[in-house]
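Visitor: When you get a sec, could you give me coordinates for this:
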Amino acid sequence: MAAPPDPSVSPAPSAPPAPLVSPAPPVSPEAAGGLVAVAQVTCTADKEHNWRQCSALVRRAAAAGARLVFLPEAFDFIGDSAQHSLALAEPLHGDTVRRYRRLARECDVWLSLGGFHERGEDWDSTGRIYNCHLLLDSSGALVAAYRKLHLFDAALPGAPALSESSFTNPGRELLPPIDTPVGKVRSPAVPECPRVSPSVPKCPQ
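Guide: Below is the predicted model:
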């Protein structure tokens, strides 16, 4: 006959059940190719207000370890009309791009800026602008400037007609993919959406 259990001895705790799926080991940003930040802002016709929003997000992303930060189309401003957009547009050597080049250098981060309202070299003869996607490296150098080929014109029932081509020149060429710390970045196409490979999912087709 078995002896009764000694109440002064606590039973050994049972081991916890093994997990069904082992957690994946953490992947460092270096092993993954670097972190990418995608910022979304509500831009207005106030360029200084937009700069404060965007630069704060870039600094926040860089502090979190991002190697490349994407800012959206019209990050510089949203004009109230086509004529207003033409009046606010700047060349690539203007104050807005100069500030972002300095920001990239200060934060040691690459910047994808798309699209910038650019007064191109033909501004004096055409009076029209380009919708220009800019890529800056972490030294602040302008690595690529892609001028949008497929302009957005739409006339929907019950909505104002939109005609980007009425005041914007189309670009003339696609650019080859650019090597960045997080992979290759290629020019936007249709849909107009920057793409990074291989560590970041592509935008929906």
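Visitor: switch to C-alpha atoms for all contacts and neighbour counts from now on
Guide: OK.
Visitor: pretty sure residue 136 contacts residue 145?
Guide: No - counting by Cα atoms under 8 Å, residue 136 does not reach residue 145; the two are 9.1 Å apart.
Visitor: Pick out whichever of these two has more residues nearby.
Guide: residue 136 (23 against 20; other Cα atoms under 10 Å).
Visitor: what's around residue 93, how many residues?
Guide: 10.
Visitor: Roughly how far does it sit from residue 118?
Guide: 10 Å (Cα to Cα, to the nearest Å).
Visitor: Equivalent analysis for residue 182, please.
Guide: 27 Å.
Visitor: What lies in contact with stretch 159-167?
Guide: For stretch 159-167, the surrounding residues in contact (Cα atoms under 8 Å, 6 or more residues apart in numbering) are 82, 86, 127-129, 151-155.
Visitor: Moving C-terminal from the helix or strand hosting residue 56, which element do we reach first?
Guide: Using DSSP states H and E, residue 56 sits in helix 47-63. As assigned by DSSP H and E, the chain's next helix or strand after helix 47-63 is strand 66-71.
Visitor: now the angle from that next one to helix 47-63?
Guide: 160 degrees (axes from the mean of the first three to the mean of the last three Cα atoms, to 10 degrees).
Visitor: Second chain to compare with the first, below:
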Amino acid sequence: MSSGLDIALIQTRTPATAREALAHVEPLIREAASGGAKFVLTPEGTNVLEQRRDRREAAITTEDEDVAVLGLRRLAAELGVWLLIGSAIVRSDQAGDGRAANRSLLIDASGGIVARYDKLHVFDVNLPNGETYRESATVRPGDGAAVADTPWGRLGLTICYDIRFPHLHRQLAKAGASMIAIPAAFTAPTGEAHWETLLRARAIETGAFVLAPAQGGLHEDGRRTWGRSTVVGPWGEIIAKADHDEPCIVRAKLDMEAVARARAAVPSLTHDRDYLPAV
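Guide: I've put the predicted structure just below:
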């Protein structure tokens, strides 16, 4: 296992159709690979970002038919890089459920899908500024956590709102994850208030690298996302970040041995105790 890994987070402002989304993200991935990245990660909603229900229904298709997913698989094989599609919004394969899946896809350097993860925690909130979201109305939540092997270590998969559930990240770390992906389309109000704090907390708690590519800016459907794609080290330090919402590439080199050092210094993953529940 190599001790150094060149990665790139792709920050996007994804359009409302898969074809336009592929045209938007592909040049950024090519640029990242030409700069030496071996592992490239994109945000939540890489293939389509559209919350107006009628247009969303017209835009999404199955994973096997999605233009962006198919194009990104071909691109990974062409460039010889591993690629995490942070999430694709695709039709659910659950019979009788008309909702979509919000699905991370880990692609290897041959273009093969080596792991899938459907977002566990859907974003049903009422924000102080009056914004209301009911992701559960259109997205069927997943029912299982996912950790996948890569050439550089194990990768834990999460998506956006999952960041607020520490026990999920702890379980991923205990399953051997040395890196945890948190691709997101964070709202501007919650991003400004909580994004960096939550990212650093999840890294500190798990002693893992946190890799968080994000959507940023004002989208076609009227929503505004926070951006600020960030890489956090296992000691909680910010390794690299964008300080804006514009589409961009955030590059970092990961010293994978830092995971063992952090976990040896504070071995909290081995210190769980059984206890009586609070009443």
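Visitor: What's the TM-score once they're superposed?
Guide: The TM-score (TM-score structural alignment, normalised by the length of structure 1) is 0.75; 173 aligned residues with a Cα RMSD of 2.6 Å.
Visitor: Which stretch of structure 2 lines up against the helix holding residue 56 of structure 1?
Guide: The counterpart of helix 47-63 of structure 1 in structure 2, using TM-score structural alignment, spans residues 18-34.
Visitor: Flag every buried residue along the matching stretch.
Guide: 18-19, 21-22, 24-26, 28-30, 32-33 (16 or more other Cα atoms under 10 Å).
Visitor: a markdown table please, covering those residues and showing distance to residue 133 of structure 2.
Guide: Below are the buried residues of stretch 18-34 of structure 2 laid out as a markdown table (distance: Cα to Cα, whole Å):
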| residue | distance to residue 133 of structure 2 |
| --- | --- |
| 18 | 22 |
| 19 | 26 |
| 21 | 23 |
| 22 | 26 |
| 24 | 26 |
| 25 | 26 |
| 26 | 29 |
| 28 | 30 |
| 29 | 30 |
| 30 | 34 |
| 32 | 33 |
| 33 | 35 |
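Visitor: and which of those is nearest residue 235 of structure 2?
Guide: residue 32 (25.8 Å; Cα to Cα).
Visitor: Could you report the separation of residue 231 of structure 2 from residue 94 of structure 2?
Guide: With Cα to Cα as the criterion, residue 231 of structure 2 and residue 94 of structure 2 are 34 Å apart.
Visitor: With neighbour numbers in mind, choose between these two.
Guide: residue 231 (31 against 11).
Visitor: quick one: residue 71 of structure 2 from residue 29 of structure 2, how far?
Guide: 12 Å.
Visitor: quick one: the helices in structure 1?
Guide: All helices of structure 1, identified by DSSP state H, fall at 29-32, 47-63, 82-88, 95-107, 123-126.
Visitor: Reformat those into JSON lines and put distance to residue 169 of structure 1 next to each item.
Guide: JSON lines is the format used below for these (distance: least, Cα to Cα, whole Å):
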{"stretch": "helix 29-32", "distance to residue 169 of structure 1": "38"}
{"stretch": "helix 47-63", "distance to residue 169 of structure 1": "22"}
{"stretch": "helix 82-88", "distance to residue 169 of structure 1": "12"}
{"stretch": "helix 95-107", "distance to residue 169 of structure 1": "20"}
{"stretch": "helix 123-126", "distance to residue 169 of structure 1": "9"}
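Visitor: Please identify which of those helices is closest to residue 75 of structure 1.
Guide: Of all the helices of structure 1, helix 47-63 comes closest under Cα to Cα, at 7.0 Å.
Visitor: Please work out which residues of structure 2 line up with stretch 127-147 of structure 1.
Guide: With TM-score structural alignment as the criterion, stretch 127-147 of structure 1 aligns to 98-118.
Visitor: buried ones in that stretch?
Guide: 99-111, 115-118.
Visitor: Give me the contact list for that stretch.
Guide: Applying Cα under 8 Å, 6+ apart, the set of residues contacting stretch 98-118 of structure 2 is 44-45, 73-92, 119, 137-148, 157-159.
Visitor: what about that stretch, start to end distance?
Guide: 15 Å.
Visitor: Can you select the buried ones among the contacts of stretch 98-118 of structure 2 for me in PyMOL?
Guide: Entered in PyMOL, the line below selects the buried ones among the contacts of stretch 98-118 of structure 2, by 16+ other Cα under 10 Å:
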select buried, resi 44+45+73+74+75+76+77+79+80+81+82+83+84+85+86+87+88+89+90+91+92+119+138+139+140+141+142+145+146+147+148+157+158+159
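Visitor: From the contacts of stretch 98-118 of structure 2, which land in strands?
Guide: Of the contacts of stretch 98-118 of structure 2, the ones assigned to strands by DSSP state E are 82-91, 147-148, 157.
Visitor: Take those residues and lay them out in JSON lines including distance to residue 211 of structure 2.
Guide: Listed next are those as JSON lines, based on distance: Cα to Cα, whole Å:
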{"residue": "82", "distance to residue 211 of structure 2": "14"}
{"residue": "83", "distance to residue 211 of structure 2": "13"}
{"residue": "84", "distance to residue 211 of structure 2": "11"}
{"residue": "85", "distance to residue 211 of structure 2": "13"}
{"residue": "86", "distance to residue 211 of structure 2": "10"}
{"residue": "87", "distance to residue 211 of structure 2": "14"}
{"residue": "88", "distance to residue 211 of structure 2": "17"}
{"residue": "89", "distance to residue 211 of structure 2": "20"}
{"residue": "90", "distance to residue 211 of structure 2": "23"}
{"residue": "91", "distance to residue 211 of structure 2": "26"}
{"residue": "147", "distance to residue 211 of structure 2": "14"}
{"residue": "148", "distance to residue 211 of structure 2": "15"}
{"residue": "157", "distance to residue 211 of structure 2": "10"}
